[in-house]
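>>> Next comes the sequence, and after it the predicted model I'd like to discuss.
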Amino acid sequence: MSHSGRKSVLVLGGSRGIGAAIVRRFASDGAQVTFTYANSAAPAEQLAEETGSSAVQLDSADRAALAALIDSLGAIDVLVVNAGVFVAGDPLALDADSIDQLFTININAPYHAAVSAARQMPAGGRIILIGSNIADRAAMPGMAAYGASKAALSGMVKGLARDFGPRDITVNVVQPGPTDTEMNPADGPLNELMHSFMAIKRHARSDEIAGMVAWLAGAEAAMVTGVALTLDGGFAA
């Protein structure tokens, strides 16, 4: 715990959507929250003011900057890696550089962030990555690179769970299905197609994802590690 007795939380990618809901949840639970944003300066400043958290501009693809930020925060209790990019489409037509960038932000950054945070993380610490249900089911074409990047997290948390388990640090990935955000609005063009795969035919709310993250960060989840927890309304069922 931080000196004030409050949990210290870092959310990578916290200015919008699911990330912002996670920031709000931890802040309302009394944690001391720092979050990063790439480009959304205005929403980030507004969220920081609203929640009493700290916003830091950071490009997750910059490994040195990522490590420097985490080092500067010292012993954080909870790391949530939500920063990610979404690129989809015909693999024969997609730009190769944008795919390499996707892998850098969606795979390399979570790995390096987790390792950096673990160096100073106290016993009882929590590392929570935000993945996607597409890791388990590429239900639509055009998802190969994105699905690969999110499936990588499932293997990553299994390994890191074993590496950090002796220090009582848990490592898990939360895999949302369609969730109502700016990136994937509930009234978007593909909503009927997405809902057709689901048992519960609606988008999740971002605060429902944040609820699972908050539970994983709490005392009840002390024995949950190395797993993918999917909240997708039965998309993969």
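Sure thing, it's come through. What you are looking at is a predicted structure, and each value in this text was computed from that prediction instead of being measured. Numbering: from 1, shown residues only.
>>> from here on, contacts and neighbour counts on C-alpha atoms
OK.
>>> Any buried residues in the longest helix seen in the chain, and which?
For the chain, the helix with the greatest residue count under DSSP state H is helix 144-164. Residues of helix 144-164 classed as buried: 144-154, 156-158, 160-161, 164 (neighbour count, 16 or more other Cα atoms under 10 Å).
>>> by how many degrees do the helix or strand that that helix is followed by and helix 144-164 diverge?
Scanning forward in sequence from helix 144-164 by DSSP states H and E, the next helix or strand is strand 170-176. For strand 170-176 against helix 144-164, the angle by axes from the mean of the first three to the mean of the last three Cα atoms, to 10 degrees is 160 degrees.
>>> Quick one: the helices in the chain, in order.
Assigned by DSSP H, the chain shows helices spanning 17-28, 41-51, 63-73, 96-103, 109-120, 144-164, 191-196, 206-216.
>>> I'd like to know which elements the third one is packed against.
In other words, helix 63-73. Secondary-structure packing of helix 63-73 (3 or more Cα pairs under 8 Å, 6 or more residues apart in numbering; DSSP states H and E): helix 109-120.
>>> got the angle for the helix it packs on vs helix 144-164?
10 degrees.
>>> for helix 109-120, which positions count as buried?
Ala109, Pro110, Tyr111, His112, Ala113, Ala114, Val115, Ser116, Ala117, Ala118, Gln120.
>>> ok, now stretch 34-52?
Buried residues in stretch 34-52 (16+ other Cα under 10 Å): Thr34, Phe35, Thr36, Tyr37, Ala38, Pro43, Ala44, Glu45, Leu47, Ala48, Thr51, Gly52.
>>> got it, and stretch 63-70?
Leu66, Ala67, Leu69, Ile70.
>>> got another, please set it beside the one above:
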Amino acid sequence: MVFRRALEPDRRHIVTTLDPAARAWLEAQGFVIGDETPWLEALTHGSFNGSGAEAADYQRLEFLGDRVLGLSVASWLFRAGDAPEGKLSQRLNALVSGTTCARIARAIGLPVHIRLGKQARDDGGADSDKILGDVMEALIGACFIQHGFDTAQAIIYRLWAHELEGDVGKAKHPKSALQEWAAGNRRAGPVYEVTDRSGPDHAARFTVQVSVRNVGSASATATSKGEAERLAAKAFLEQFG
């Protein structure tokens, strides 16, 4: 018995209930809280475990929520009109992107409720597009686990209403537009290069330079490599297109 107890983890620091402010905030967003465990997990970044509390982080729920979000948005787009597959994919990719998820997360006040380790918070983790986007998807995953697809889909349609009805993803992606511009002007295809990477993994910033031979180059910085490439392509077209 003594030996068995010695192997048991010390659970004195494990928090199993939501902070009252976080619960009130979730309910204000339309989430119905039953068992608090998945919601606590959805709000917990991996760095939080370094602060003396052993808790599951949001990664598994983020994986699930990403799929629920994708299917919900794809279904909405399919029913919204008769756009061809290429246009549907273009809008879908924009609407479920980390950038869009992070924008919605900021709009509803998510940053202050994320459970981060001290260093991660000091490094700006609460304003990281990557973290905000992942937690937003994890909350969708938690909703799906507790209430099923229809409820999760309804939450998505409400939170994404402005994005779905707006112009997000309707314009051609800057990287595609630049590729076509280069081909149309008989130029070699654009080349993207990461010229700088700074900050810790949870709050990294990437600087990307895109260049077209015998034309020029442009650079941009963002919290993800993909977003930096998009902004660099956009800057190139504005300067040389």
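Thanks, I have the structure now. All figures in this text were calculated on a predicted structure; none of them were measured in a lab.
>>> Superpose the two chains and report the TM-score.
Comparison of the two superposed chains (TM-score structural alignment, normalised by the length of the first structure) gives a TM-score of 0.25, and 100 aligned residues with a Cα RMSD of 6.0 Å.
>>> Tabulate the buried residues of helix 109-120 of the first structure in CSV, adding columns for distance to Val174 of the first structure.
As requested, these are exported to CSV (distance: Cα to Cα, whole Å):
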residue, distance to Val174 of the first structure
Ala109, 16
Pro110, 13
Tyr111, 15
His112, 18
Ala113, 16
Ala114, 15
Val115, 18
Ser116, 20
Ala117, 18
Ala118, 19
Gln120, 23
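>>> From those, pick the one nearest Ile130 of the first structure.
Pro110 (9.2 Å; Cα to Cα).
>>> Spit out the contact partners of that closest one.
Val81, Leu129 (Cα atoms under 8 Å, 6 or more residues apart in numbering).
>>> please redo it, this time with the cut-off set to 6 Å
Not one residue lies near Pro110 of the first structure by Cα atoms under 6 Å, 6 or more residues apart in numbering.
>>> Tell me the buried residues in the helix or strand where Gly65 of the second structure lies?
Following DSSP H and E, one finds Gly65 of the second structure within helix 59-80. By neighbour count with 16+ other Cα under 10 Å, helix 59-80 of the second structure contains the buried residues 59, 61-62, 64-66, 68-69, 71-74, 77.
>>> quick revisit: quick one, the longest helix of the first structure and helix 96-103 angle?
Using the same axes, to 10 degrees, helix 144-164 of the first structure lies at 30 degrees relative to helix 96-103.
>>> so what does helix 144-164 of the first structure touch, helix or strand wise?
Contact here means 3 or more Cα pairs under 6 Å, 6 or more residues apart in numbering; DSSP states H and E; on that basis helix 144-164 of the first structure packs against strand 170-176.
>>> Make CSV out of the buried residues of helix 59-80 of the second structure and add distance to Ile155 of the second structure.
CSV is the format used below for these (distance: Cα to Cα, whole Å):
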residue, distance to Ile155 of the second structure
Gln59, 20
Leu61, 16
Glu62, 16
Leu64, 15
Gly65, 12
Asp66, 14
Val68, 11
Leu69, 10
Leu71, 13
Ser72, 10
Val73, 12
Ala74, 15
Leu77, 16
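>>> For these, work out which two are farthest apart.
Pairwise over the buried residues of helix 59-80 of the second structure, using Cα to Cα, the maximum falls at Gln59 and Leu77, 26.9 Å.
>>> about what we covered before: got the helices of the first structure as JSON lines, with distance to Asn172 of the first structure columns?
Below are the helices of the first structure laid out as JSON lines (distance: least, Cα to Cα, whole Å):
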{"stretch": "helix 17-28", "distance to Asn172 of the first structure": "15"}
{"stretch": "helix 41-51", "distance to Asn172 of the first structure": "25"}
{"stretch": "helix 63-73", "distance to Asn172 of the first structure": "19"}
{"stretch": "helix 96-103", "distance to Asn172 of the first structure": "19"}
{"stretch": "helix 109-120", "distance to Asn172 of the first structure": "11"}
{"stretch": "helix 144-164", "distance to Asn172 of the first structure": "5"}
{"stretch": "helix 191-196", "distance to Asn172 of the first structure": "25"}
{"stretch": "helix 206-216", "distance to Asn172 of the first structure": "8"}
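>>> Following element in sequence after the helix holding Gly65 of the second structure, please.
helix 85-95.
>>> tell me which residues in that next one are buried?
Counting neighbours by 16+ other Cα under 10 Å, helix 85-95 of the second structure gives Lys87, Leu88, Gln90, Arg91, Leu92, Asn93, Ala94, Leu95 as buried.
>>> Can you give me the distance of the fourth one to Arg230 of the second structure?
Spelled out, it's Arg91 of the second structure. 15 Å (Cα to Cα, to the nearest Å).
>>> how much does the helix or strand containing Tyr157 of the second structure deviate in direction from helix 59-80?
Assigned by DSSP H and E, Tyr157 of the second structure belongs to helix 149-159. Helix 149-159 of the second structure and helix 59-80 are oriented at 70 degrees to each other (the same axes, to 10 degrees).
>>> which residues in the second structure form helices?
Using DSSP H, helices in the second structure cover 2-7, 20-28, 37-42, 59-80, 85-95, 98-107, 118-122, 129-147, 149-159, 161-165, 174-184, 225-240.
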